[in-house]
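>>> show me the folded form of this:
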Amino acid sequence: MFTSISNFYSSLFRRRSNGLNFNRRRRKINFDKVQYVLIFALEIAVVIAVAFGVVLAFGKQVECSNASMEPTYETSDILLVNTIAYKFSEPKTGEVIAFKPKSNVNASYSVKRVIAVPGDTIYINNGRIYINDEIYKENLEVERIENPGIAASPITLLEDQYFVLGDNRNSSEDSRYESVGFVSNEDILGRVWMTYPFK
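This is a model prediction of the structure:
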């Protein structure tokens, strides 16, 4: 009996001693887990920053108000416009832009394709477009132009003058006509990126 009591107190003392053992090793920090959490947080921050940039760049929506850009864009198509594209570069031949005709702030945005840029000489003869005395090579099938408008004679574009046409060449009010004329940088909203919802 005394032996069992002695054993009981001995075991109790050992438990308490173990509980007060100050020489136990401290837990090591798992640097792999910390690194994983930091990388994950950084990725989330980058995704948020990119999303914010996309909204800034492509957040402007413009409606294609007529058939002048068919078949590329149809009437009532909603187009996403990159509004910062031309903050760092100039419009290039072949790009589709959204702009205010004649700087008319009350007009709706017009959507047309850039055909000639500053310094180019453009004219239309026998339904064909000539840029710097060479036939303009289209990247899409278009009709021969019936009415050359002001481009019936050669026109050399000055600095900050862009000549634009609709892809539906014979049903488009564009740079051939006085109502639109040449487009300047300050009139341009940006480069048309795609339709929305995506087609």
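>>> contacts and neighbour counts: CA atoms only from here.
Will do.
>>> tell me the helix or strand right after the top helix by length along the chain.
Identified as the longest helix of the chain according to DSSP state H is helix 31-58. Where DSSP states H and E defines the elements, the next helix or strand beyond helix 31-58 is strand 60-63.
>>> residues in contact with that following strand?
By Cα atoms under 8 Å, 6 or more residues apart in numbering, the residues outside strand 60-63 that reach it are Ser76, Asp77, Ile78, Leu79, Leu80, Val81, Asn82, Thr83, Ala98, Tyr109.
>>> out of those, which end up buried?
Among these, the ones that count as buried by 16 or more other Cα atoms under 10 Å are Asp77, Ile78, Leu79, Leu80, Val81, Asn82, Thr83, Ala98, Tyr109.
>>> in those, find the pair that's most separated.
Asp77 and Thr83 (18.0 Å; Cα to Cα).
>>> about what we covered before: tell me the one of the buried ones among the contacts of strand 60-63 nearest Phe40?
Distances from Phe40 to those, taken by Cα to Cα, are shortest for Asn82, at 29.7 Å.
>>> how about that closest one, what does it touch?
By Cα under 8 Å, 6+ apart, the neighbours of Asn82 are Ala57, Phe58, Gly59, Lys60, Gly190, Arg191, Val192, Trp193.
>>> so what's the residue count around the third one?
Just to be clear, that refers to Gly59. Per other Cα atoms under 10 Å, the neighbour tally for Gly59 reads 14.
>>> quick one: it from Leu140, how far?
Distance, Gly59 to Leu140, by Cα to Cα, to the nearest Å: 27 Å.
>>> possible to save the contacts of strand 60-63 as JSON lines with distance to Phe52 and secondary structure?
JSON lines is the format used below for these (distance: Cα to Cα, whole Å; DSSP: H, G, I helix; E, B strand; the rest coil):
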{"residue": "Ser76", "distance to Phe52": "27", "secondary structure": "coil"}
{"residue": "Asp77", "distance to Phe52": "24", "secondary structure": "coil"}
{"residue": "Ile78", "distance to Phe52": "21", "secondary structure": "strand"}
{"residue": "Leu79", "distance to Phe52": "19", "secondary structure": "strand"}
{"residue": "Leu80", "distance to Phe52": "15", "secondary structure": "strand"}
{"residue": "Val81", "distance to Phe52": "15", "secondary structure": "strand"}
{"residue": "Asn82", "distance to Phe52": "14", "secondary structure": "strand"}
{"residue": "Thr83", "distance to Phe52": "14", "secondary structure": "coil"}
{"residue": "Ala98", "distance to Phe52": "22", "secondary structure": "strand"}
{"residue": "Tyr109", "distance to Phe52": "24", "secondary structure": "coil"}
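>>> for comparison, sequence B:
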Amino acid sequence: MRLFEIGLVVATLASGFIWLLDALFFAARRKRNAGLLDDGKDPVVVDYAKAFFPVLAIVLILRSFVAEPFRIPSNSMMPTLLTGDFILVNKFSYGLRLPISNTKIFAVGEPKRGDVIVFKPPQSPDQDWIKRIIGLPGDTVAYRGNQVYVNGKPFEYQYVGEYVGKGSGAEMTGASQLTEKLPGRPHAILELDKAAFDQGEGEWTVPPGHYFVMGDNRDRSDDARFWPSHFLPEQNIRGKAFMIWMNCDSIGSLCKNNFDTSRIGSGIQ
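Coordinates of the predicted model:
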């Protein structure tokens, strides 16, 4: 994803520069010489630059400042998001950021507890991950006995039933599906009843300018509980996930016939 972003910026700047350079120094000369040694036509490279620059510029602006597509690569956010979901991320929710550097140039709003966000994890800054915000700056977050506590108050949970997965999510069949009643943002989570590994229990106080994030699939999520730093810097956030626009659960890069049309247009809670 980062290589694509860099390539898009470079291609946009290059095509724009070629078009501008030609307009300032060469176009008038070709027009004057038309009919003599020059037929007055644009060189191929200039012709391509004129054709591609407007398209590239529009894509870059939309992708950098409006909405950006991502594909969910793992089961860490089940059952909210499934492997193969193609989602849109609102790039304007928390402010305008420059492409590549992700530097904020204009603040709009602040992330809220319960938001599902795409970000670059501190330990893997070349990747894009997705989790849910649980702790805000200044919060004390604890996780004990499959229960989340924020500032000493436990979240309430309601058992929904036994989860039945399909495709890449079949491994979670038999897990317990619950509604985690995060204030103002209740959402579904999955828990394994007999998880024979580190549950990531502990207590953490979120420093200023940072957030504590967790996956909804609590026993299949590499989230802030396990990170060396435990916290996500605000400047690493890329945007807020808000809609599923396609689902294709596949092995490798080919979707073949594994489209799930029922998920198209679903909002992300």
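>>> quick revisit: distance to Arg144 of structure 1 added to the contacts of strand 60-63 of structure 1, as a markdown table?
Listed next are the contacts of strand 60-63 of structure 1 as a markdown table, based on distance: Cα to Cα, whole Å:
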| residue | distance to Arg144 of structure 1 |
| --- | --- |
| Ser76 | 25 |
| Asp77 | 25 |
| Ile78 | 27 |
| Leu79 | 26 |
| Leu80 | 29 |
| Val81 | 28 |
| Asn82 | 30 |
| Thr83 | 32 |
| Ala98 | 24 |
| Tyr109 | 26 |
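>>> which two from those residues end up farthest apart in space?
Greatest spacing in the contacts of strand 60-63 of structure 1, by Cα to Cα: Ser76 and Thr83 (20.1 Å).
>>> give the equivalent position in structure 1 for Ile134 of structure 2.
Alignment note (TM-score structural alignment): Ile134 of structure 2 maps to Ile115 of structure 1.
>>> which of the buried ones among the contacts of strand 60-63 of structure 1 lies closest to Tyr136 of structure 1?
For those, the closest approach to Tyr136 of structure 1 (Cα to Cα) belongs to Ala98, at 21.7 Å.
>>> excluding chain neighbours, what is closest to the closest one?
Val111 (4.6 Å; Cα to Cα, 6 or more residues apart in numbering).
>>> that neighbour: what's it in contact with?
Contacts of Val111 of structure 1 (Cα under 8 Å, 6+ apart): Cys64, Met69, Val96, Ile97, Ala98, Phe99, Gly166.
>>> now the strands for structure 1?
Taking DSSP state E as the test, the strands found in structure 1 are 60-63, 78-82, 96-99, 110-116, 121-125, 128-131, 134-135, 155-156, 163-165, 188-195.
>>> so the second one corresponds to what in structure 2?
Alignment of strand 78-82 of structure 1 against structure 2: residues 86-90, by TM-score structural alignment.
>>> my read: the match of Ile134 of structure 2 touches Phe163, true?
Yes - using Cα atoms under 8 Å, Ile115 of structure 1 is in contact with Phe163, at 5.7 Å.
>>> which one is the residue mapped onto Gly94 of structure 1 from structure 2 nearest to, not counting chain neighbours?
Under the alignment by TM-score structural alignment, Gly94 of structure 1 pairs with Gly114 in structure 2. Spatial nearest neighbour of Gly114 of structure 2, excluding adjacent residues (Cα to Cα, 6+ apart): Ile133 at 5.1 Å.
>>> and for the one you found, the neighbour number?
By the criterion of other Cα under 10 Å, Ile133 of structure 2 has 20 neighbours.
>>> so who does it touch?
Pro111, Lys112, Arg113, Gly114, Asp115, Val116, Ile117, Tyr211, Phe212, Val213, Met214.
>>> which one of those residues sits closest to Ile58 of structure 2?
Of all the contacts of Ile133 of structure 2, Ile58 of structure 2 sits closest to Ile117, with 24.0 Å by Cα to Cα.
>>> now the closest one: closest residue in space that isn't a chain neighbour?
Spatial nearest neighbour of Ile117 of structure 2, chain neighbours left out: Lys240 (4.5 Å); criterion: Cα to Cα, 6+ apart.
>>> in structure 1, what residue corresponds to the one you found?
The alignment partner of Lys240 of structure 2 in structure 1, by TM-score structural alignment, is Arg191.
>>> my read: Gly200 of structure 2 touches Ala142, true?
No - using Cα under 8 Å, Gly200 of structure 2 is not in contact with Ala142; the gap is 9.8 Å.
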